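**Student:** Here you go, sequence then predicted model.
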Amino acid sequence: MAEENKTERDRRPPSAQLTRRALVLVAAGAVLAAIATFVVAGFEGADSGSDGGGAGITTTGAVAGEAFGTATAGDCLSWSAIDASDLAKVDCSETHLFEVVADIDLSLYPGAEWGPGSRFPSVMRFTELRDEQCAPAAMDYLGGRFDPHGKFSVGLINPGEAGWAAGERTLRCGLQFSSTTGNLLPIQGRVADQDQSRAWDAGVCIGINNGVPADPVECAKPHAFEVVAVVDMSSQFPGGLPSIEDQDRYLEENCTRLVDEYLGDPEALRNKTLTLFWDNLDYDSWLAGSRRVNCSIGKQVEGGGFSSITGSAKGDILIDGQPPVPPPPLPEGRSLPSPLPGAEPLPGA
């Protein structure tokens, strides 16, 4: 019996902790990438003839334009130009890219760093300002219900180098939906009215870059994994945060059933040499109201990361450019290995 169990373990792909580790690290980098886009682009092409002021904010109206100069908590902003020069206020029920949570006037802070003629801050300095000023503001704006591991991240818009040179010292803190690589994805509706779970719709394929998950792509293109289902745990766990063991027991049963339904054959996952995995919700996410997780399938590689898959798992696929070779049938009476559960987040993630 011991030898048989060892054989079953040997057939399992690497631990799902590798999956979680890759996703956590990439997601953390996405926030920095997103704010770097704003810092570099600024608003150099915007109308310099507008003026206005947010609540309690003195704005020069220079370069950044009326929408930036008058935006205050609760306003939603959108743009299409790379440098955000066409930034405009929109109704939050419409598609937008940024929901303002606070406006910050750096001229009210003592010190030469923000004074007349001061140098335009670096990307890293704006990142520090985002963490120091915007992160607490976002938590207050949402009444403490912000999921730090969810689909939304905290962002900051600055007035751009030209606005800074003209004396503009106002910043806008807000919430945004950052993709894995830092691109901003559209939001519809106010963040406070949404489930913040970072869960993709069933059928979405997540792209791959050097073995690491990237942005959503068509499943016909190379990708790291395919989302097969979304599981809402609120009905099973109506009270406090369930333990990781309780989450895994519930998700193993449901994800296994859902992936069989998705693929149309209980043997398809094994025959395609793919692995079923999921994430767990932690205390911060649960406290914020997040209850949804994905059941996904992919193929992990030794040492971490993913193989490149082409094609939806519902049909024929290629793994690293080759069709999968089904493993030999299991001896009669031997059970299939269990799917891989999600892993706890990294410390501090």
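**Tutor:** That came in fine, so what should we check first?

**Student:** only C-alpha atoms for contact and neighbour calcs from this point on.
**Tutor:** Will do.

**Student:** Please enumerate the helices of the chain.
**Tutor:** 2-11, 16-41, 66-70, 123-129, 135-141, 160-165, 244-263, 268-271, 283-287 (DSSP state H).

**Student:** Make a markdown table out of those and add mean neighbour count.
**Tutor:** Converted to a markdown table, the helices of the chain look like this (neighbours: other C-alpha atoms under 10 Å):
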| stretch | mean neighbour count |
| --- | --- |
| helix 2-11 | 10 |
| helix 16-41 | 20 |
| helix 66-70 | 24 |
| helix 123-129 | 16 |
| helix 135-141 | 19 |
| helix 160-165 | 22 |
| helix 244-263 | 17 |
| helix 268-271 | 18 |
| helix 283-287 | 17 |
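
**Student:** With distance to Glu99 added, can I get the ones you listed in CSV?
**Tutor:** Listed next are these as CSV, based on distance: least, C-alpha to C-alpha, whole Å:
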stretch, distance to Glu99
helix 2-11, 47
helix 16-41, 14
helix 66-70, 12
helix 123-129, 18
helix 135-141, 10
helix 160-165, 19
helix 244-263, 32
helix 268-271, 41
helix 283-287, 20
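
**Student:** Ala84 is nearest to which of those helices?
**Tutor:** Ala84 sits nearest to helix 16-41 of all those, at 7.2 Å, using C-alpha to C-alpha.

**Student:** Now do the contacts for the closest residue to Leu184 other than its chain neighbours.
**Tutor:** In space, and not counting its chain neighbours, Leu184 is closest to Ser178: 4.6 Å by C-alpha to C-alpha, 6 or more residues apart in numbering. Going by C-alpha atoms under 8 Å, 6 or more residues apart in numbering, Ser178 touches Ala30, Val31, Ala34, Lys151, Phe152, Ser153, Leu184, Leu185.

**Student:** Excluding sequence neighbours, find me the nearest residue to the second one.
**Tutor:** In space, not counting the residues next to it along the chain, Val31 is nearest to Gly182; the distance is 6.2 Å by C-alpha to C-alpha, 6+ apart.

**Student:** Put this next to the previous one:
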Amino acid sequence: MAEDKKQRSVRRPPSARLTRRALVLVAAGAVLAAIATFVVAGFQGADGGGTDAGNSISTTGAVAGEAFGTSTAGDCLTWTELDASDLTKVDCEQTHLFEVVADIDLSVFPGTEWGPGSRFPSVLRFTELREEQCTPDAMDYLNGRFDPSGKFSVGLINPGEAGWAAGERTLRCGLQFSSTTGNLLPIKGKVADQDQSRAWEAGVCIGINNGVPADPVECTKPHAFEVVSVVDLSSQFPEGLPSIEDQDRYLEQTCTETVNQYLGDPDGLRNKTLTLFWDNLNFGSWLAGSRKVNCSVGKQVEGGGFASITGSAKGDILIDGQPPVPPPPVPEGRSLPAPLPGAVPLPGS
């Protein structure tokens, strides 16, 4: 019985558990950065259990400007300064960073915490407000179709210390697209009109920081993994959400086929000593309309995390600065083992 369980844990792909674990570590670092910079804080669920540095607290550096003071649900905002002091309102079809879902007037809240002369709240307090006030508003704004594991996260913009000192007590809750390290990425179009799947386009490389995934980078730069394809699960499972086991069975075959096409060589993955892995969709994502997942290739290191890869997997690569050494050829007449399109499951999986 124990032996059977062990074999199943080896054969069964981890469905990017390693990636999710990495995102948890990245998220922890983002919190520390948030406390130091007063720009980013908080988390968004990555798979219903994990986290990623997805939510942010942005602060305007000036007393409430026109864009901040007049924006309401459905407006889209953008800025270039770290403190959002140049915040402007733009058409949502243009590139922007924030789609407003609600404005919260703290001056009508009971108690003295928000009254005249009150101290400017800490990042952690604003994070609590975002969870208490903004997350429910985002769900209402999207009529319940918000993917908590998707590419969009809930954010909050406050008036900054100057605005607070001048008596401004209104916050803006909104939706944004955050990288794993908390940096905001551009959005085009309303969130309600988009697929919220956290899937990158084929050919995108995700950077690496101390062995964990970071922000998208050029594949010529060090990265954790490279996306080889996007798979729409609705084509195979039109009836509804498939179980994780059914997703894995389908994606093992599909991702193996797509990576062989992507690399142009059925032995390419093996010869480059890379690992194939993929994501899964959970019930919350499926309910929100997300249907897409990524097939990706990277290099797991012993103890967890990723090795640093330089160069696209389509060509010559370096792994931790060294060219990969292909394993010995399989002796003629000996069958290849079943593919292992994923890293070893985490302990306790």
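**Tutor:** Great, that's in hand. Everything numeric here is computed off the predicted structure, so don't read it as measured data.

**Student:** Can you calculate the TM-score here?
**Tutor:** Here the TM-score for the pair of chains, by TM-score structural alignment, normalised by the length of structure 1, is 0.86; 325 aligned residues with a C-alpha RMSD of 2.9 Å.

**Student:** rewinding a little: among the helices of structure 1, which is nearest Leu340 of structure 1?
**Tutor:** With C-alpha to C-alpha as the measure, helix 16-41 is the member of the helices of structure 1 nearest Leu340 of structure 1 (5.8 Å).

**Student:** helices and strands around that closest one, which ones?
**Tutor:** Secondary-structure packing of helix 16-41 of structure 1 (3 or more C-alpha pairs under 8 Å, 6 or more residues apart in numbering; DSSP states H and E): helix 123-129, strand 153-157, helix 160-165, strand 170-178, strand 212-217.

**Student:** Rebuild these as CSV, extending it with distance to Trp278 of structure 1.
**Tutor:** Shown next, in CSV, are the helices and strands packed on helix 16-41 of structure 1 (distance: least, C-alpha to C-alpha, whole Å):
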stretch, distance to Trp278 of structure 1
helix 123-129, 31
strand 153-157, 21
helix 160-165, 41
strand 170-178, 21
strand 212-217, 14
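
**Student:** Any idea which of the ones you listed gets closest to Phe98 of structure 1?
**Tutor:** The nearest among the helices and strands packed on helix 16-41 of structure 1, by C-alpha to C-alpha, is strand 170-178 at 5.1 Å.

**Student:** That closest one vs structure 2, average distance?
**Tutor:** With mean C-alpha distance after the TM-score superposition for structure 1, strand 170-178 of structure 1 departs from structure 2 by a mean of 0.2 Å once superposed.

**Student:** okay, now Ala112 of structure 1: neighbour count?
**Tutor:** Residues lying near Ala112 of structure 1 (other C-alpha atoms under 10 Å) number 11.

**Student:** Provide a list of residues in contact with it.
**Tutor:** So Ala112 of structure 1 contacts Ser118 (C-alpha under 8 Å, 6+ apart).

**Student:** Tell me which residue of structure 2 lines up with it.
**Tutor:** By TM-score structural alignment, Ala112 of structure 1 lines up with Thr112 in structure 2.

**Student:** how near is its match to Arg119 of structure 2?
**Tutor:** With distances taken as C-alpha to C-alpha, to the nearest Å, Thr112 of structure 2 is found 10 Å from Arg119 of structure 2.

**Student:** before we move on, what about Ile104 of structure 2?
**Tutor:** 18 Å.

**Student:** Comparing these two, which shows the higher neighbour count?
**Tutor:** Shown here are Ile104 of structure 2 and Arg119; by other C-alpha under 10 Å, Ile104 has more neighbours (19 against 12).

**Student:** Surely the more buried one touches Pro159?
**Tutor:** No: contact criterion C-alpha atoms under 8 Å: Ile104 of structure 2 and Pro159 do not qualify, at 11.5 Å.

**Student:** Cys205 of structure 2 touches Pro213, doesn't it?
**Tutor:** No: taking contacts as C-alpha under 8 Å, Cys205 of structure 2 lies outside contact range of Pro213: 9.7 Å.

**Student:** Those two: which has the busier surroundings?
**Tutor:** Cys205 (32 against 27).

**Student:** about what we covered before: checking the contacts of Ser178 of structure 1 against structure 2: which ones persist?
**Tutor:** Contacts conserved in structure 2 for the contacts of Ser178 of structure 1, using both residues aligned by TM-score structural alignment, their matches' C-alpha atoms under 8 Å: Lys151, Phe152, Ser153, Leu184, Leu185.

**Student:** wait, which of those residues is closest to Val293 of structure 1?
**Tutor:** For those, the nearest to Val293 of structure 1 is Lys151 (11.5 Å; C-alpha to C-alpha).

**Student:** returning to that earlier point: just flag the most distant two among the contacts of Ser178 of structure 1.
**Tutor:** The widest separation within the contacts of Ser178 of structure 1 (C-alpha to C-alpha) is 13.5 Å, between Ala34 and Lys151.

**Student:** Could you list which residues are in contact with Val101 of structure 2?
**Tutor:** Per C-alpha under 8 Å, 6+ apart, neighbours of Val101 of structure 2: Thr72, Ala73, Gly74, Asp75, Cys134, Asp137, Ala138, Tyr141, Arg172, Cys173, Gly174, Leu175.

**Student:** contacting residues for the closest residue to it other than its chain neighbours?
**Tutor:** Using C-alpha to C-alpha, 6+ apart and skipping residues adjacent in sequence, the residue nearest Val101 of structure 2 is Ala73, 4.3 Å away. Contacts for Ala73 of structure 2 (C-alpha under 8 Å, 6+ apart) come out as Glu99, Val100, Val101, Ala102, Asp103.

**Student:** try Glu253 of structure 1
**Tutor:** No contacts exist for Glu253 of structure 1 under C-alpha under 8 Å, 6+ apart.

**Student:** Over in structure 2, tell me which residue corresponds to it.
**Tutor:** Checking TM-score structural alignment: Glu253 of structure 1 goes with Gln253.

**Student:** if we can go back for a sec, now check structure 2 for the residue matching the residue nearest to Leu184 of structure 1.
**Tutor:** So Ser178 of structure 1 corresponds to Ser178, using TM-score structural alignment.
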